[in-house]
Structure formats: structure tokens, C-alpha cells
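**Student:** can't give you the sequence, but here's the structure:
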């Protein structure tokens, strides 16, 4: 039976629908597993990525082929990001009320994520290339890899750092915020967005619409600010 299944998959991998189907099925299985297990470290993104890698290795499918075939899924990232404007709009009055604290949080929190990343890497003997790869790790992937490239970092390393930061940030943030007794949805959302970008925003939306809106706001403002200012500062 297993041999028959593998033979079917070998024939299926040559079709354009294979990569899209594999991506969607892997994420749905990972999401179901996460909801059933409630294990915070088993975030759906990292589990789905692991499943996709295992299947590609098992079927000997080059990643470049998978990347090209999965382009329709990658294209949907744009509309999904734009859709975050819906909870933002619903919280517009609240955002105006907290505009000053938002800017202070963005300045302090965003600066610390970059400074501490570069500082600890330097103290541990990391090369300048590694430091520049780490610097934009807390912003969303498309911005992070472009900033890393402009600073002389490695885009591949930055992509890995961004993924790790998002997964562990989304997993550990609820526990850390509870430990610090942070209960205000706006404050929790900004923390998710600034420290764990898109994956953190997904986790914030699970808590409440307000938390998700402020996470999307933090992710967006921090991403734009870092893309504009970090190359000038470094």
C-alpha cells in the first residue's frame, strides 16, 4: 500500500497542482494538530514547513521546482496582508486615542529588538555579515530580506531568523505577557506585531480583534520604519 501511495505521489508531483495542494494540505493538517494538541511551540507555520520539506525530500523534488509551482499561494500573501486593514479600520478611533503611546512603544521596542540582536551577536563573536542578517529579524519576511541584502547580510540566513523569531515569539509571548501582567489588548497586540511580525499577528487575532488590529499596526509601522531608517543608521 505504501509503495502504491509513493508511486501515485511520484506521478502527481509532475502536475502544477502538486505544490499548491501540498502547501494547503500541510497547513490544514498542522493547524488541526495545533488546535488539538494546544502545544504552543508547535505553531502551524513551522509544522507545515517541516511537513513540506519532508515530502519534497521523500519524492526528490527540487525546491526551485516547488517554489515556481507554489507561486499562486505566494501571490495570495499580498491580498491577505491588505485584508489586515479591516480590523485596523474598525479600531481607528482607538488608535487615534493611543497614537502617542504607540509611537513611544514603536521607538523603544523596535530599537531594542535591533540593538540587542546586533549587540549579542557581536559579543559572541559573530561576523558583520551575521550581525546584519540578524538586525531585521523582527520584521515581516519581504521587508527583512531586502533590508538584509542592502546591509550586506545573507538573505537566506535572515529568512531563517525571521521564521524562528516569529514562531518562538508567537509561542512564548502569551506566557511572557501573562508573567508581566499585561492584559490590555492594545499593548499585547503591539508586542506581538513588533516582536513576532505576521506569525505573531495571527496569534494576536486569536485573542481578539483589537489585539490583532494593534499587532497588524505594530508590524506595519515597524517594518516601514526599519526599512527606511536602518540602512541609514548602519
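**Tutor:** On my side now, so go ahead. Owing to the predicted nature of the structure, the values given are computational and were not obtained by experimental measurement.

**Student:** From here on, just use CA atoms for contacts and neighbour counts.
**Tutor:** OK.

**Student:** list the buried ones in stretch 81-94?
**Tutor:** 84, 87-88, 91 (16 or more other CA atoms under 10 Å).

**Student:** Distance to residue 40 and secondary structure added to these, as a markdown table?
**Tutor:** Below are these laid out as a markdown table (distance: CA to CA, whole Å; DSSP: H, G, I helix; E, B strand; the rest coil):
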| residue | distance to residue 40 | secondary structure |
| --- | --- | --- |
| 84 | 23 | coil |
| 87 | 24 | helix |
| 88 | 26 | helix |
| 91 | 28 | coil |
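
**Student:** got those as TSV, with distance to residue 162 columns?
**Tutor:** Output for the buried residues of stretch 81-94, formatted as TSV (distance: CA to CA, whole Å):
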residue	distance to residue 162
84	20
87	24
88	24
91	27
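
**Student:** Now flag whichever of these is closest to residue 183.
**Tutor:** residue 91 (17.4 Å; CA to CA).

**Student:** For residue 204, see how far away the closest one is.
**Tutor:** 14 Å (CA to CA, to the nearest Å).

**Student:** now stretch 38-47, how far from the chain's geometric center?
**Tutor:** Put simply, stretch 38-47 sits 13 Å off its chain's centre (CA atoms, centre = their mean, to the nearest Å).

**Student:** and it, how far apart are its ends?
**Tutor:** For stretch 38-47, the end-to-end distance is 13 Å (CA to CA).

**Student:** Show me which parts of that stretch are buried, residue by residue.
**Tutor:** Those would be 40, 42-47, for stretch 38-47 by 16+ other CA under 10 Å.

**Student:** Equivalent analysis for stretch 53-71, please.
**Tutor:** 56, 66, 69-70.

**Student:** Report the next helix or strand after the helix or strand harbouring residue 102 in sequence order.
**Tutor:** Here residue 102, judged by DSSP states H and E, is contained in helix 99-123. Using DSSP H and E, the helix or strand that follows helix 99-123 in sequence is helix 128-134.

**Student:** So for that following helix, what gets flagged as buried?
**Tutor:** Result for helix 128-134 [16+ other CA under 10 Å]: buried residues 130-134.

**Student:** ok, residue 73 - how many residues close by?
**Tutor:** 15 (other CA atoms under 10 Å).

**Student:** and if you look at residue 234?
**Tutor:** The burial count for residue 234: 8, using other CA under 10 Å.

**Student:** Setting aside sequence neighbours, what's the nearest residue to it?
**Tutor:** Closest residue to residue 234 apart from its sequence neighbours, by CA to CA, 6 or more residues apart in numbering: residue 151 at 7.5 Å.

**Student:** Please name the residues that touch residue 37.
**Tutor:** Contact criterion CA atoms under 8 Å, 6 or more residues apart in numbering gives no residues in contact with residue 37.

**Student:** Comparison target, given below:
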């Protein structure tokens, strides 16, 4: 009874969930710096693990935390739009590559959704799981809307987004080394296209140019997927 009363007091306002989230992020960022910024362990993953541990330790249900921290999700939209500034600053360099980027985007964005769905389908996943992971390479504000249209669950989507972003960073780095690619524009575009916001953060750590092209890849992938994925979903009969 005392524990329930204590939790009720903490969750009386959204401030506790917001403060806990910010504290986990700051602690994750600090630990990330002390570990010398490993590519395989980004700050957001550390923060997520710390936050999950804190929720388990105090016994706060995830549903309650999610409800109280909802307005933080609303801020994802303006934060994504703000990435347009570095993209605008790199606009002349973007124009130089508009042809290969235009050809690459539909193929890469389609494959980003297809391979995850194919693996999940072969493993016998339900339609709900398939709908929840279909947009796992799209930035969260857009991915949430797509997932709701498809009939998936937001909680599973957010987990898929985190896993995708974390895995994208070492995979892109390894592919760049194996293929001897050192063009920051291409590396950044690949990080943003496949790793959404997490990949974009990593690209900005490389250089402003890589970050701008990551913003471009993330934005175009979101638009392309939002326009075509729900339509394709209905055409193959997954929507009902």
C-alpha cells in the first residue's frame, strides 16, 4: 500500500516521467563520453537501458510512464524539422548528387522495410508484429503515424526503431570500410536512410556535411515510406 501511494504521488504530474527521461539521457551521454564514444553503444541505447532499469527498480508500469512522457514525443516533430537548417546550408552539395540519390532512395527505402518484414514473416510473426516493424527505418514522428494506419503497436515500433538505429551505425561503418567508401556525403545519406534519427546523430559526429546528408536521407525515407507503405499494405491485403 505504501509503495502504491508513493508511486501515485510521483506520477501525479508528468514532471517525474519527464525528469526521469532527461536524467537518463544526461547520464547516458556522460557514460558514452567516458567510454570514448563507442559506435556500437550509442548514448541513446545507454539512456534507454538506464531508464528501463529505473522503471523496473521503482515498479512504475511502462504504460503509466509512457502516458506521462507523451509530450516529449510531440517535440520529435519540431526537432526533425530543425534538421532542415544544416540541410539548407549544404544545398549546393546536395544538388550535385540529385540524380544518384533519386535513383538510390526508392530502392533502399523499399529494401529497408522489406527485409525486416520478410524475416519476421518467415519466423511466423503475427500481422500486428509485421505492422509494428514495417516502418522501423523511418524517423519516429512519421513512423508512429504509419504504424497506427497499419494497425501495429507503438511500443513495439519504438523498440524496433531503437534496435534499427543502433545496428545501422556499425553496419554502415563496416560496409564503408569494406567498400573503401570515404565520401562523407554517401556515408551520411546511408546513416540517415537506414538509421533515422540515431544514424543522423552519428553522422553529425562525423562532420556537418555527413549530418546534412543524413538529414536528407532520413527526411526523404520518411516521406517515401509514408506515401507508399500504407498503399502497398492494402494492396497485398494486410490491412484487413
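**Tutor:** Alright, I've got the coordinates. All figures in this text were calculated on a predicted structure; none of them were measured in a lab.

**Student:** List the contacts of residue 182 of the second structure.
**Tutor:** residue 176.

**Student:** name the element it belongs to?
**Tutor:** Per DSSP H and E, there is no helix or strand for residue 182 of the second structure.

**Student:** what about it, distance to residue 173 of the second structure?
**Tutor:** In terms of CA to CA, residue 182 of the second structure sits 10 Å off from residue 173 of the second structure.

**Student:** Next: residue 34 of the second structure.
**Tutor:** In terms of CA to CA, residue 34 of the second structure sits 21 Å off from residue 173 of the second structure.

**Student:** and those two? which has more neighbours close in?
**Tutor:** A count of neighbours by other CA under 10 Å puts residue 173 above the other of residue 34 of the second structure and residue 173, at 16 against 10.

**Student:** Please name the nearest non-neighbouring residue to the more buried one.
**Tutor:** residue 187 (8.0 Å).

**Student:** One more: residue 120 of the second structure?
**Tutor:** Counting by CA to CA, 6+ apart, the residue nearest residue 120 of the second structure is residue 130, at 6.8 Å.

**Student:** Hmm, residue 62 of the first structure is touching residue 56, no?
**Tutor:** Yes - between residue 62 of the first structure and residue 56 there is a contact under CA atoms under 8 Å: 7.1 Å.

**Student:** returning to what we had before: starting at the chain centroid, how far to the helix holding residue 102 of the first structure?
**Tutor:** The answer for helix 99-123 of the first structure is 18 Å, by CA atoms, centre = their mean.

**Student:** post-alignment, it versus the second structure, mean distance?
**Tutor:** Superposed on the second structure, helix 99-123 of the first structure shows a mean distance of 1.6 Å to its aligned residues (mean CA distance after the TM-score superposition for the first structure).

**Student:** helices or strands up against that helix?
**Tutor:** Under the contact criterion of 3 or more CA pairs under 8 Å, 6 or more residues apart in numbering; DSSP states H and E, helix 99-123 of the first structure touches helix 128-134, helix 185-207, helix 209-233.

**Student:** The shortest one: average distance to aligned residues in the second structure?
**Tutor:** Taken against the second structure, helix 128-134 of the first structure registers an average deviation of 3.0 Å after superposition, with mean CA distance after the TM-score superposition for the first structure.

**Student:** Show the subsequent helix or strand relative to that helix.
**Tutor:** According to DSSP H and E, the helix or strand after helix 128-134 of the first structure is helix 141-151.

**Student:** what sits up against that next one?
**Tutor:** 132-133, 135-138, 154-156, 158-159, 162, 223, 227, 230-231, 234.

**Student:** what's the mean distance for it versus the second structure?
**Tutor:** Here helix 141-151 of the first structure, set against the second structure after superposition, deviates by a mean of 2.3 Å using mean CA distance after the TM-score superposition for the first structure.

**Student:** Give the aligned range of that helix in the second structure.
**Tutor:** The aligned range for helix 141-151 of the first structure in the second structure is 140-150, by TM-score structural alignment.

**Student:** That stretch: which residues count as buried?
**Tutor:** 140-144, 146-147, 150.

**Student:** likewise stretch 5-15 of the first structure?
**Tutor:** Of the residues in stretch 5-15 of the first structure, those buried (16+ other CA under 10 Å) are residue 13.

**Student:** quick one: which of the helices and strands packed on helix 99-123 of the first structure is nearest residue 75 of the first structure?
**Tutor:** helix 185-207 (15.7 Å).

**Student:** Does anything pack onto the closest one? Which helices or strands?
**Tutor:** So helix 185-207 of the first structure, by 3+ CA pairs under 8 Å, 6+ apart, packs with helix 99-123, helix 155-179, helix 209-233.

**Student:** let's see it at 7 Å
**Tutor:** helix 155-179, helix 209-233 (3 or more CA pairs under 7 Å, 6 or more residues apart in numbering; DSSP states H and E).

**Student:** Just list the residues touching the residue nearest to residue 161 of the first structure when sequence neighbours are not counted, thanks.
**Tutor:** Nearest residue to residue 161 of the first structure, sequence neighbours excluded (CA to CA, 6+ apart): residue 137, at 5.6 Å. Listed by CA atoms under 7 Å, 6 or more residues apart in numbering, the contact partners of residue 137 of the first structure are 144, 158, 161-162, 165.

**Student:** Could you count how many residues lie near the alignment partner in the first structure of residue 96 of the second structure?
**Tutor:** Superposed on the first structure with TM-score structural alignment, residue 96 of the second structure falls opposite residue 97. Counted with other CA under 10 Å, the burial measure for residue 97 of the first structure works out to 10 neighbours.

**Student:** ok, residue 97 of the first structure to residue 29 of the first structure distance?
**Tutor:** 41 Å.

**Student:** swap in residue 227 of the first structure?
**Tutor:** Residue 227 of the first structure is 35 Å from residue 29 of the first structure, by CA to CA.
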